[in-house]
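Participant: here is a sequence together with a model predicted from it:
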Amino acid sequence: MTIALTPRRAAACALTAALLLPLAACGGEEGGGTENAGGEGQKTELTVLAAASLTDVFKTAGAAYEKAHPGTTVKFSFAGSQDLAAQVKQGAPADALVTADEKTMDGLKSDTGTPTVIAKNRLVIAAGKGNPKNIKDLNDLAKGDLKVVLAAPEVPVGRYSQQVLDQQNVDVKPVSQEPNVRAVLSKVELGEADAGLVYKTDIAAADGKAEGIDIPDAQNAIAAYPAATLKVSEHSDAAAAFVKWLSGAEAQKILADAGFQKP
């Protein structure tokens, strides 16, 4: 059945079409998503869950990434790796994860993409500024008059610490067990503890507020930092691009300058 258009109806149809045309043109922009980081007119905000020991270096790395990818901003959430794992298991809205050990990452296989180790680290003894207790090695940490603080055993640096102490048969009774490595360092910096075990990069970031005493390689533990995308990410392509960038030359130089070892 064909309905004849009166001049009045034809004019109304033409006006409706004219009004809808600009909306149709805008629809492509609104529905285009944010996967293509750096695309003109497109914005992507990546949320990266990262181990506390990456706090300083990742701020530098994030700024470098944003400069190279103008359409992308990177927001970090720093905590102990065990806390980050709990957030992932609870479905926290994030795009990528970087832990301070492979064990934690391996426990999240159903929630992540394939991880890639982007850096390594090693332990040092953190002492107060100027090393007032004259701490020389791991054995000194067992002295009864020394207040030693360690990370909790479920924290990667806490496991590494207990591993090196056990291997040297050093019995340390910590005055506290902290939720992440930065909390251990803070206790030493504030004089609330005489010593603690932290990563080499944490001493580098202490800016003279704490003294680092090296642990020989044969007595040390090496920490590996795997990075992976998260399956809940709404920006999977952009997240994968960031994780891949962390293994590239620019990011690796930033990590090396901060004292991290090559993967």
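Facilitator: Nice, thanks for sending it over.
Participant: all contacts plus neighbour counts: C-alpha atoms, from now on.
Facilitator: Noted.
Participant: buried stuff in the helix or strand in which A63 is found?
Facilitator: Assigned by DSSP states H and E, A63 falls within helix 55-68. For helix 55-68, the neighbour count (16 or more other CA atoms under 10 Å) marks 55, 57-58, 61-62, 65 as buried.
Participant: got those residues as JSON lines, with distance to G248 columns?
Facilitator: Formatted as JSON lines, the buried residues of helix 55-68 follow (distance: CA to CA, whole Å):
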{"residue": "T55", "distance to G248": "19"}
{"residue": "V57", "distance to G248": "15"}
{"residue": "F58", "distance to G248": "14"}
{"residue": "A61", "distance to G248": "12"}
{"residue": "G62", "distance to G248": "14"}
{"residue": "Y65", "distance to G248": "11"}
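Participant: between these, which is nearest A10?
Facilitator: When the buried residues of helix 55-68 are ranked by distance to A10 (CA to CA), Y65 comes first, at 54.7 Å.
Participant: want to compare, so here's the second one:
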Amino acid sequence: MNARAMLTAMAFVVTVAGCGAGDDRTSGGAADGRGVGAVTVFAAASLTESFTRIGKDFEAANPGSTVTLNVAGSSALANQINQGAPADVFASAAPANMATVTGAGNADGTPSIFARNQLVIAVPRGNPEGVKGLADLGKPDVKVALCAQQVPCGAAARTALDSAGITLTPATLEQDVKGALAKVKLGEVDAALVYRTDARAASADVTAVEFPESARAVNDYPIVALKDAPNPSGARAFVAYVRSAAAQAVLVEAGFQAP
């Protein structure tokens, strides 16, 4: 993959803070997290808010470190990693996309589940279409956004819809959960199946409608350090931090379920 293609593939990159620069931006550092330097984390789009905060907390706990997030759909991130994109850590919204990376031999160790997430129906504030459950999404006058099926939120939506025996033709298929949620916020659709955490983060603009079938489509979130990480010790330190009590509290506050 050449440099131009690599830049095109990187979906949405966030430099969390940058508590230090200089030589600390190179790889290296102790496994205990001291002086870990720069850590690049590829994370599912649904982790954007939580990992931004966790990244800042990690930097505060490790002076001189920096965390850079590349957030996108898990399937896209897995493909980027397998094509050689430089990354230290991969946090996926589903085991299937993690398996794409581990199956290619690109993981350093065994992934661990650090959180779980569940779907809700996101509707505009005030719920103008009166959506009360999945059955309402099948009505011909209700426009619905879904994630594409290769994306974890799309696979979970399909599982929930199938379990309820509901067939619908989505108005749009998005490449990550943020895209589906944006369609509701912009008023382009009447509803979207998104994660509870994303609806909570956008509560100023959308209302979350819970539905019982979501219990059959709970997504496990695995995380792993990567085999060709530019900063192996930093990768291991970040993975350990995500599993710590402090980071777990951030995830639970955001609406994730404990593993």
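Facilitator: On my side now, so go ahead. Quick caveat: nothing in here was measured; it's all calculated off a predicted structure.
Participant: TM-score, when you put one on top of the other?
Facilitator: Overall, the chain-to-chain superposition scores 0.86 on the TM-score scale (TM-score structural alignment, normalised by the length of structure 2); 231 aligned residues with a CA RMSD of 1.7 Å.
Participant: give me the residues contacting the helix holding A63 of structure 1.
Facilitator: Among residues not part of helix 55-68 of structure 1, those counted as contacts by CA atoms under 8 Å, 6 or more residues apart in numbering are 72-75, 78, 205, 242, 251, 254-255, 258.
Participant: now whatever helix or strand comes next after it on structure 2. Mean distance?
Facilitator: With elements assigned by DSSP H and E, the helix or strand that comes after helix 55-68 of structure 1 is strand 72-79. Here the mean offset of strand 72-79 of structure 1 against structure 2 after fitting is 0.5 Å, by mean CA distance after the TM-score superposition for structure 1.
Participant: which elements pack onto strand 72-79 of structure 1?
Facilitator: The criterion is 3 or more CA pairs under 8 Å, 6 or more residues apart in numbering; DSSP states H and E, and the helices and strands that strand 72-79 of structure 1 contacts are strand 44-51, helix 55-68.
Participant: can you tell me what part of structure 2 it aligns to?
Facilitator: Applying TM-score structural alignment, one finds that strand 72-79 of structure 1 aligns to the residue range 65-72 of structure 2.
Participant: residue closest to the middle of structure 2?
Facilitator: Nearest to the centroid of the C-alpha atoms of structure 2, with distances taken as CA atoms, centre = their mean, sits A44, at 2.3 Å.
Participant: can you name the residues that contact that residue?
Facilitator: 71-74, 77, 91-93.
Participant: before we move on, what about P152 of structure 2?
Facilitator: Going by CA under 8 Å, 6+ apart, P152 of structure 2 touches 73-75, 93-94, 97, 219.
Participant: that one maps to what in structure 1?
Facilitator: Under the alignment defined by TM-score structural alignment, P152 of structure 2 is paired with P156 of structure 1.
Participant: swap in Q83 of structure 2?
Facilitator: Here Q83 of structure 2 is matched to Q90 in structure 1, going by TM-score structural alignment.
Participant: what residues does the lengthiest strand in structure 2 touch?
Facilitator: When secondary structure is assigned using DSSP state E, the longest strand within structure 2 turns out to be strand 107-117. Outside strand 107-117 of structure 2, the residues that touch it by CA under 8 Å, 6+ apart are 98, 101, 195-197, 218-227, 242-243, 248, 251, 255-259.
Participant: so among those, which ones count as buried?
Facilitator: 98, 101, 195-197, 218-227, 242-243, 248, 251, 255-257.
Participant: so which of these belong to helices?
Facilitator: Counting by DSSP state H, the part of these found in helices is 98, 101, 196-197, 242, 248, 251.
Participant: widest-spaced pair of the residues you listed?
Facilitator: Spatial extent of those (CA to CA) is set by the pair V101 and R196 at 26.0 Å.
Participant: P212 of structure 2 -> structure 1?
Facilitator: Matched by TM-score structural alignment, P212 of structure 2 corresponds to P216 in structure 1.
Participant: wait, I meant K227 of structure 2
Facilitator: In the superposition onto structure 1, K227 of structure 2 corresponds to K231 when matched by TM-score structural alignment.
Participant: where along the stretch 151-263 of structure 1 do the strands fall?
Facilitator: If you assign secondary structure with DSSP state E, counting those that start in this stretch, the strands in the stretch 151-263 of structure 1 sit at 176-178, 195-199, 210-214, 222-229.
Participant: so which of the ones you listed is nearest A17 of structure 1?
Facilitator: Ranking these by proximity to A17 of structure 1 (CA to CA) places strand 222-229 first, at 44.4 Å.
Participant: doesn't S236 make contact with N36 of structure 1?
Facilitator: No: with contact defined as CA atoms under 8 Å, N36 of structure 1 and S236 do not form a contacting pair (9.9 Å).
Participant: contact partners for the match of Q83 of structure 2?
Facilitator: Counting by CA under 8 Å, 6+ apart, there are no residues that Q90 of structure 1 touches.
Participant: same thing with E174 of structure 2?
Facilitator: When contacts are counted by CA under 8 Å, 6+ apart, E174 of structure 2 is found next to 145-148, 180.
Participant: from these, which land in helices?
Facilitator: Per DSSP H, helices hold the following members of the contacts of E174 of structure 2: A180.
Participant: any quick PyMOL command for the buried ones out of the contacts of E174 of structure 2?
Facilitator: Command for PyMOL, covering only those of those found buried under the criterion 16+ other CA under 10 Å:
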select buried, resi 145+146+147+148+180
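Participant: of the contacts of helix 55-68 of structure 1, which is the nearest to A25 of structure 1?
Facilitator: Within the contacts of helix 55-68 of structure 1, the smallest distance to A25 of structure 1 is 24.3 Å, found for T72 (CA to CA).
Participant: nearest residue to that closest one in space, please, no chain neighbours.
Facilitator: For T72 of structure 1, ignoring the flanking residues on the chain, the nearest one in space by CA to CA, 6 or more residues apart in numbering is T44 at 4.7 Å.
Participant: the one you found maps to what in structure 2?
Facilitator: Correspondence of T44 of structure 1 to structure 2, assessed by TM-score structural alignment: G37.
Participant: repeat for K262 of structure 1
Facilitator: Per TM-score structural alignment, the equivalent position to K262 of structure 1 in structure 2 is A258.
Participant: what is the equivalent residue in structure 2 for A127 of structure 1?
Facilitator: For A127 of structure 1, the aligned position in structure 2 is V123, judged by TM-score structural alignment.
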